[in-house]
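# model this:
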Amino acid sequence: MKLALLDALEAARKAKRQVCLVRLLDQGGTEALVVDGRQTEGAPLPEDALEAARAALREDRSKTAETSAGKAFLQVFNPPLRMIIVGAVHITQSLAPMAELAGYEVTVVDPRRAFATDQRFPNTRVTQDWPDEALEQLAPDRRTAVIALVHDPKLDDPALDVALKSDAFYIAALGSKKNAAARQERLQALGHDPATTARIRGPAGLPIGAVSPAEIAISVLAECTQALRQGS
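Here you go, the predicted model:
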């Protein structure tokens, strides 16, 4: 590997970018770097090789692929998946362990000490910081999901305000369509444009008829997975 390409790879990884190293095996191991779906270094890739690299990044899986440039080995270097859940509520008690099983590093944010306890979340990181302070410290990136489940603007809105300024791939909040519309108006009053506030999935979760907290958690994780693997 050329030193310039190695330096670019390490810089992208430190910046928590999604990186795929493409080796064209039928062309003497010629290498190229794809960062966040765009080629940044190396020999120009044909479109089908670039699309194969994008697919490997979405799937979180290194693999070989047949391209118009011959066989290519696609080596994926993705940052860890993270999920920040605002609200230590009943839904969170189901969602947090489900998300951890799915490979997420989960953090539960809730300043209400009666809710955010180790007893209620024995195996999950919990912080009692105010939501906006917690989100700023956690710094959501393009491999982070942010889900607001408090159903109280005093806690949800500060977290969503920070999340909308980030590259979080999934932002969602609980509530009816009426509440979602009111939420968008409040966040637009904070300076976000309509296209930005439209990033918030609300009501959170796929429409599967979920009723219980566990079922709602399943629907939210399913929608999060859809956003991760299939995009918006």
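# From here on, just use CA atoms for contacts and neighbour counts.
Fine.
# Find the centremost residue of the protein, please.
residue 144 (3.0 Å; CA atoms, centre = their mean).
# Check the gap between that residue and residue 169 for me.
6 Å (CA to CA, to the nearest Å).
# got it, and residue 35?
16 Å.
# More neighbours: which of those two?
Set residue 35 next to residue 169 and count neighbours by other CA atoms under 10 Å: residue 35 wins out with 23 against 19.
# Hmm, the more buried one is touching residue 16, no?
No: counting by CA atoms under 8 Å, residue 35 stays clear of residue 16, with 10.2 Å between them.
# Here is a second sequence; please produce its structure as well for comparison:
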Amino acid sequence: MQLDVLTRLNAERVARRAAILVTDLDGGAQRVVCEADIAADPLADLLARRLASGRSGIAEVEGRQLFLTVQAPPVRLVIVGAVHISQALGPMATALDLAVTVIDPRTAFATPERFPGIDLVGAWPDEALGAAVPVLDRYCAVAALTHDPKIDDPALAAALRAECFYIGALGSKKTHAARVARLAAAGFAPEAIGRIAAPIGLNIGAISPAEIAVSILAEIVAVLRAPRDRAAP
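Sure, this is the predicted structure:
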């Protein structure tokens, strides 16, 4: 691998931006396609599908063998609210290799005993996320689960500003309508607010906290793996 290729890949990795290394197996030529440049690339459809799947592999294009090495940032899940659903969702997400953080200022709920092995932040979301713990970006999912606007709204606002790939919020249609009004009053455009999945999770008839957690995680995976517009924000 040439030094300039390695340098560019490392720069994208450090910046938590995805990239694909395209290697011509016939001639050995290599080039890096950054996530923001995929839409304009001659192999746009192929690269978008590979990036969505997260899987590297061989592809044949016009009679030539190409190896596509997918480099994507580790996916993070920020759960807002140390509630019963979160207790089920955290281990499930960890099993899928998502890096999980639970944020809740109510430290009586956000305890290691209730969330063993999960990164806990006992602070208000605006304080926690404002300090970049954890960092929100396009490879983060945010699930707001407290039903408390004082806790959920700042997290949702931060997720919208960061253009997280998935943003979901627990609550009824009536609850969400009030939430939409608050976010609109805070200056968010209808298109941005419309990105919030509410009620959160796939409609599978979930009732128990564990079932709701399954529906949320399934929706996160569905959004993550669907090819989408990956132009830079």
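# follow-up on the earlier one: might you report the residue contacts of the equivalent of the residue nearest to the centre of structure 1 over in structure 2?
Per TM-score structural alignment, the equivalent position to residue 144 of structure 1 in structure 2 is residue 140. Residues in contact with residue 140 of structure 2 (CA atoms under 8 Å, 6 or more residues apart in numbering) are 75, 76, 77, 78, 164, 165, 166.
# repeat for residue 219 of structure 1
204, 205, 206, 207, 208, 210.
# top of these by neighbour count?
Most surrounded of the contacts of residue 219 of structure 1: other CA under 10 Å gives residue 204, at 24 neighbours.
# what lines up against that residue once you look at structure 2?
The alignment partner of residue 204 of structure 1 in structure 2, by TM-score structural alignment, is residue 200.
# Might one say that that match is in contact with residue 216?
Yes: using CA under 8 Å, residue 200 of structure 2 is in contact with residue 216, at 6.3 Å.
# Run through who's touching the longest strand along structure 2.
Across structure 2, the longest stretch assigned as strand under DSSP state E is strand 64-71. For strand 64-71 of structure 2, contacts defined as CA under 8 Å, 6+ apart pick out 13, 18-26, 50-51, 54-60.
# tell me the average deviation of that strand from structure 1 after fitting.
For strand 64-71 of structure 2, the mean deviation from structure 1 after alignment is 0.9 Å (mean CA distance after the TM-score superposition for structure 1).
# Onto which residues of structure 1 does that strand map?
Using TM-score structural alignment, strand 64-71 of structure 2 lines up with residues 70-77 of structure 1.
# got the buried residues for the longest helix anywhere in structure 2?
Secondary structure assigned by DSSP state H gives helix 209-225 as the longest helix of structure 2. Neighbour-count burial for helix 209-225 of structure 2, counted by 16 or more other CA atoms under 10 Å, picks out 209, 210, 211, 212, 213, 214, 215, 216, 217, 219, 220, 224.
# List the contacts of the second one.
Going by CA under 8 Å, 6+ apart, residue 210 of structure 2 touches 85, 88, 89.
# That one corresponds to which position in structure 1?
Checking TM-score structural alignment: residue 210 of structure 2 goes with residue 214.
# In strands only, show me the contacts of strand 64-71 of structure 2.
Applying DSSP E to those, the entries found in strands are 19, 20, 21, 22, 23, 24, 57, 58, 59, 60.
# What does the fourth one correspond to in structure 1?
I take that to be residue 22 of structure 2. Match for residue 22 of structure 2 (TM-score structural alignment): residue 22.
# Please report how far its match lies from residue 163 of structure 1.
The value you get for residue 22 of structure 1 to residue 163 of structure 1, if CA to CA is used, is 32 Å.
# swap in residue 173 of structure 1?
11 Å.
# again, but for residue 64 of structure 1
Distance, residue 64 of structure 1 to residue 163 of structure 1, by CA to CA: 35 Å.
# Who has more neighbours out of these two?
Neighbours of residue 64 of structure 1 and residue 163, each counted by other CA under 10 Å, are more numerous for residue 163; the result is 28 against 18.
# Report the secondary structure element holding the residue opposite the more buried one in structure 2 once aligned.
Aligning on TM-score structural alignment places residue 163 of structure 1 opposite residue 159 in structure 2. Taking DSSP states H and E as the definition, one finds residue 159 of structure 2 inside helix 149-162.
# What's residue 99 of structure 2 aligned with over in structure 1?
Residue 99 of structure 2 maps onto residue 105 in structure 1, by TM-score structural alignment.
# That match touches residue 82, doesn't it?
Yes: taking contacts as CA under 8 Å, residue 105 of structure 1 lies within contact range of residue 82: 4.6 Å.
# more crowded one of these two?
Between residue 105 of structure 1 and residue 82, counted using other CA under 10 Å, the more crowded position is residue 82 (22 against 17).
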